[in-house]
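> predicted structure and sequence below. I'll ask about it afterward.
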Amino acid sequence: MTETAFPARWEHRSRGARLALWFGWLGLVALFVWCWQVMTETTIWTFVADAPRQAADIGDRMFPPRLSYLPELLVPLWDTLNMATLGTLLGVILAVPTAFLAARNTTPSALLLRPVALFVIVASRSINSLIWALLLVAILGPGILAGIVAIGLRSVGFIGKLLYEAIEETDVRQIEAVRATGASPSQVLDYGIVPQILPAFWGITVFRWDINIRESAILGLVGAGGLGLKLNASLNVLAWPQVTMILLVILATVVLSEWVSARVRAAVI
């Protein structure tokens, strides 16, 4: 009489895989504990325990906001809007050629120019606008010019990355149809690629402008002008009602820019 052969029980993971997963989680927990100790070794826990009372005290001092301070914020607000708009324009001017050099289907040299363009995009996205502003204030001096250039350099990576991805996703059949008519490379670019990426370009640009308004509102903290400069001055003298007024103006500006951005993107996409 022969024994009946039963199939082996199915397991989602093998024993070795389960052990590796368990040790992986154990190592992750150990890493978290070690990082927590490093981050909190200089923490004064007395201050942390007193934080709710301090926060409540500052919140009480911030209200009501000083409405009479609003006229003094109109010029800094205008500077902030100009900083965001001109910085976005500078970013677009720099990002468009960078995107065409980075895209596989439009770059003249995949071995040389494309890696350089990708490096520019990554470098721009890796450095925060506040850091750009700190460097540029040291080079150009305090003022709105440093903020405009900082916003522009920060915008290159964002616009360039999304735009070159849009270029690579263009319909090859439309490009080949234009090329089949005997069009030159510049005509293929004008009639085969640009019309396809134009809606994405406007959507990306407006979206970045919306982001830049939020960023330009705080660049004054490092001397780049705008509302951030007023905010820094009010914080230095502990004028909390003025701080509240500035925060309300920033909030209203961001909400308005978000509404404008959404309407424009809905119209062009």
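Happy to help now that I have it. Numbering: from 1, shown residues only.

> from now on I want contacts and neighbour counts done on CA atoms only, so please keep to that.
Will do.

> for the closest residue to L235 other than its chain neighbours, helix, strand, or coil?
Once flanking residues are discounted, L235 sits nearest to V243: 6.8 Å by C-alpha to C-alpha, 6 or more residues apart in numbering. Using DSSP: H, G, I helix; E, B strand; the rest coil, the structure places V243 in helix.

> and V243, how many neighbours does it have?
Counted with other C-alpha atoms under 10 Å, residues neighbouring V243 total 22.

> second one coming, line it up with the first:
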Amino acid sequence: MSEAAPTLHPAAPAKWERFTFGQRMLRYVLWIFCVWAIVQSVRYIEVIPEFLYDAPEQMGDMLGRMWPIDWAYFQPDVLQGLTETLHMATLGTVLSLFLALPLGVMVAPNVTKSRTLNFIARVLLVASRSVNSLVWAMLFVAIFGPGPLAGMFAIALRSVGFVGKLIGEALEQTPKGSIEALQATGAGKFAQLWYGYWPQIKPAFWSVALLRWDINVRESGVLGLVGAGGIGVVLNTCIDLFQWDRVALVLFTVLVVVAVAEIIVLQIRKRVL
């Protein structure tokens, strides 16, 4: 008598899941946290419904007062403020480059082997980036008094962290071949920096410098709101006196200057770098 053939049961089809159970639970927790954070933020910003509903009408009234623009106010007040703004941005950027270069060298561990110097440089760069330019401007206005000098130092110290961090990262990413060749010939530390590292990071350095100058032109326009000179002083004066046609002139001038600065930086990067 022959044995019966075993019965074969088809395997259950595999079920594909994009996330595991733990990942799904984590996503739900994050969504709940985001909703909670939004609800708490709306509660604490103290939205006044009457002002919110009236905002479109007030905006239309303000725009109506801005037109026609008072073009006669451009010279000498707006022109002088604009000149101060450009000078502050340029000198602040140059000063930040001189301060950021040594910090960028110190923060790169492949260039500076001391962990203590790496830590000190990193703390200084983080401290520079963590303080807003308006806060720096308020501090320097208290030290030097109102004027463009306070604005220049505020721009410089704000820019040091940005420039130094990018320079340090560029130094860390440089290939080791040329550096090892210089070390094999007995070249000193300065020679390694000048002939080995600098040619490799030079395009990145000038690109960062141009980008930071472009950013500083924009930031320096508002430093005058705290008394640090520039076109922001003119803007603040016009707002305090409710001269909305002159406010429109200042805002239009800032827009044109920022656009021209963007074009200049773009053309320099295309033709030089």
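Looks like it came in fine. Keep in mind it's a predicted model, so treat the numbers as computed, not measured.

> gap between the residue nearest to L235 of the first structure and V75 of the first structure?
Distance, V243 of the first structure to V75 of the first structure, using C-alpha to C-alpha, to the nearest Å: 16 Å.

> with L189 of the first structure instead?
The gap separating L189 of the first structure from V75 of the first structure is 42 Å, by C-alpha to C-alpha.

> what about those two, which has more around it?
L189 (16 against 12).

> and the more buried one, what pairs with it in the second structure?
Taking TM-score structural alignment, L189 of the first structure has L193 as its aligned residue in the second structure.

> where do the strands of the second structure begin and end?
Counting by DSSP state E, the second structure has no strands at all.

> what about the helices in it?
Along the second structure, the segments classed as helices by DSSP state H run 21-44, 49-66, 79-107, 115-130, 133-144, 148-172, 177-184, 189-191, 198-220, 231-240, 244-271.

> so how far does the first one sit from its counterpart in the first structure?
Same thing as helix 21-44 of the second structure. Taken over the aligned residues, the distance from helix 21-44 of the second structure to the first structure averages 2.6 Å (mean C-alpha distance after the TM-score superposition for the first structure).

> how about the longest one?
After superposition onto the first structure, the mean distance of helix 79-107 of the second structure to its aligned counterpart is 0.7 Å, using mean C-alpha distance after the TM-score superposition for the first structure.

> list the buried residues of that helix.
79, 81-82, 84-97, 99-101, 103-107 (16 or more other C-alpha atoms under 10 Å).

> also the last one?
Neighbour-count burial for helix 244-271 of the second structure, counted by 16+ other C-alpha under 10 Å, picks out 244-250, 253-254, 257-258, 261-262, 265.

> need the counterpart of E169 of the first structure in the second structure.
Aligned partner of E169 of the first structure by TM-score structural alignment: Q173.

> now render the buried residues of helix 244-271 of the second structure as a markdown table, adding distance to L225 of the second structure.
Formatted as a markdown table, these follow (distance: C-alpha to C-alpha, whole Å):
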| residue | distance to L225 of the second structure |
| --- | --- |
| W244 | 16 |
| D245 | 18 |
| R246 | 16 |
| V247 | 13 |
| A248 | 16 |
| L249 | 17 |
| V250 | 13 |
| T253 | 16 |
| V254 | 14 |
| V257 | 18 |
| V258 | 18 |
| A261 | 22 |
| E262 | 23 |
| V265 | 26 |
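
> closest one of those to E169 of the second structure?
Nearest to E169 of the second structure among these: V265, at 22.2 Å, using C-alpha to C-alpha.

> what does the closest one correspond to in the first structure?
Match for V265 of the second structure (TM-score structural alignment): S261.

> and the counterpart of E17 of the second structure in the first structure, how far from W25 of the first structure?
Aligned counterpart of E17 of the second structure in the first structure: E11 (TM-score structural alignment). If you measure E11 of the first structure against W25 of the first structure using C-alpha to C-alpha, the figure is 20 Å.
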